[in-house]
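Trainee: only geometry, no sequence info:
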């Protein structure tokens, strides 16, 4: 096989797999109707949408050439470390500090961004996270370590 567009092919297959998983797993919950949605409605619909989008990404990739896949293990490790840091520090440090630290560590995967840029991106992600989850969705999350 000459260099098919493996990056889009793999990405599309993974999107389809994740979408199918959520669409099928959410069948355990009541679906409801469009007028009166049950707890399974939203994940089912989004799962099927994600699965269809994955197919739309993967199919054209079968018929075009692309660059060879370049695995960047360091970037993967920075992102996984950021997720784990967030998970383990949310309760003890609060949403603001945990989000800032996780965003900063994830930004280390990008070698082109400056240190000031990392701080600004981390601050922006933190502000958006607080606005969406604490203000917009009214989720009960400790914002600071003294609230935890």
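Mentor: It's in. Fair warning: this is a prediction, and the values are worked out from it, not measured in the lab.
Trainee: okay, CA-based contacts and neighbour counts for the rest of this
Mentor: Will do.
Trainee: SS state for the most centrally placed residue in the chain?
Mentor: Centroid-nearest residue in the chain, with C-alpha atoms, centre = their mean: residue 83, separated by 10.0 Å. Assigned by DSSP: H, G, I helix; E, B strand; the rest coil, the conformation of residue 83 is helix.
Trainee: my guess is it contacts residue 102, does it?
Mentor: Yes. Between residue 83 and residue 102 there is a contact under C-alpha atoms under 8 Å: 6.5 Å.
Trainee: residues touching the nearest residue to residue 5 once chain neighbours are set aside, list them.
Mentor: If the residues on either side of it in the chain are set aside, residue 5 comes closest to residue 66, at 3.9 Å by C-alpha to C-alpha, 6 or more residues apart in numbering. Shown in contact with residue 66 (C-alpha atoms under 8 Å, 6 or more residues apart in numbering): 3, 4, 5, 6, 7.
Trainee: comparison target, given below:
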């Protein structure tokens, strides 16, 4: 007899609860509007429903999977948190390019696989996408490299 994967079942349940809480909070505190004229509560409500559906799918998928022994490591949590803090500090002081490079390089240190060249290419690609979307398409005013651009 195989045991179900209770970690995925629990995570799916948390997604369902968080999604439902988001949906009901948005419905009770914000105007939903209509599909053609969306109010401020429309997007959070849709996001809540989507999270709940995703949680249900994760829960259903965990029923047929044999539980695996998982090892716990603080390394991913440490480096991802550090990368977010570094991004928040660097975006204002140095600009978007150093902040995004620091974000990608620090967060990629949470795993031991991958090369530094690949990680740097990923950082530059993410910067390019951010530049195209935010600077060119949305015309947002942000500094690419403080003091230079």
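Mentor: Sure, I can see it. Quick caveat: nothing in here was measured; it's all calculated off a predicted structure.
Trainee: distance of the residue nearest to residue 5 of the first structure from residue 13 of the first structure?
Mentor: 16 Å (C-alpha to C-alpha, to the nearest Å).
Trainee: who touches the nearest residue to residue 26 of the second structure once chain neighbours are set aside in this structure?
Mentor: In space, and not counting its chain neighbours, residue 26 of the second structure is closest to residue 41: 5.0 Å by C-alpha to C-alpha, 6+ apart. For residue 41 of the second structure, the contacting residues are 26, 27, 29, 30, 31, 32, 33, by C-alpha under 8 Å, 6+ apart.
Trainee: quick one: residues contacting residue 96 of the first structure.
Mentor: Contacts of residue 96 of the first structure by C-alpha under 8 Å, 6+ apart are 126, 130, 143, 144.
Trainee: number of nearby residues for residue 87 of the second structure?
Mentor: Other residues within reach of residue 87 of the second structure by the criterion other C-alpha atoms under 10 Å amount to 22.
Trainee: so which strand or helix has it?
Mentor: Per DSSP states H and E, residue 87 of the second structure falls inside helix 75-93.
Trainee: do residue 11 of the first structure as well
Mentor: Secondary structure from DSSP H and E places residue 11 of the first structure in helix 6-25.
Trainee: just give me the mean distance for that helix relative to the second structure.
Mentor: For helix 6-25 of the first structure, the mean deviation from the second structure after alignment is 3.0 Å (mean C-alpha distance after the TM-score superposition for the first structure).
Trainee: quick one: work out the angle between the helix or strand just after that helix and helix 6-25.
Mentor: The helix or strand immediately downstream of helix 6-25 of the first structure is helix 41-61, counting by DSSP H and E. Using axes from the mean of the first three to the mean of the last three C-alpha atoms, to 10 degrees, one finds that helix 41-61 of the first structure and helix 6-25 are set 150 degrees apart in direction.
Trainee: what sits up against helix 41-61 of the first structure?
Mentor: With C-alpha under 8 Å, 6+ apart, helix 41-61 of the first structure has contacts from 4-6, 8-24, 26-27, 30-33.
Trainee: cool, stretch 11-27 of the second structure as well?
Mentor: So stretch 11-27 of the second structure is contacted by 32, 41-42, 44-59 (C-alpha under 8 Å, 6+ apart).
Trainee: just to revisit the earlier point, in the helix holding residue 11 of the first structure, what's buried?
Mentor: Using 16 or more other C-alpha atoms under 10 Å as the test for burial, helix 6-25 of the first structure gives 6, 8-20, 22-23.
Trainee: now the residue nearest to residue 96 of the second structure when sequence neighbours are not counted: which helix or strand?
Mentor: Nearest in space to residue 96 of the second structure, with sequence neighbours left out and distances taken as C-alpha to C-alpha, 6+ apart, is residue 144 at 4.7 Å. Here residue 144 of the second structure is covered by no helix or strand, with elements defined by DSSP H and E.
Trainee: test my guess that residue 144 of the second structure contacts residue 93.
Mentor: No. Contact criterion C-alpha under 8 Å: residue 144 of the second structure and residue 93 do not qualify, at 10.8 Å.
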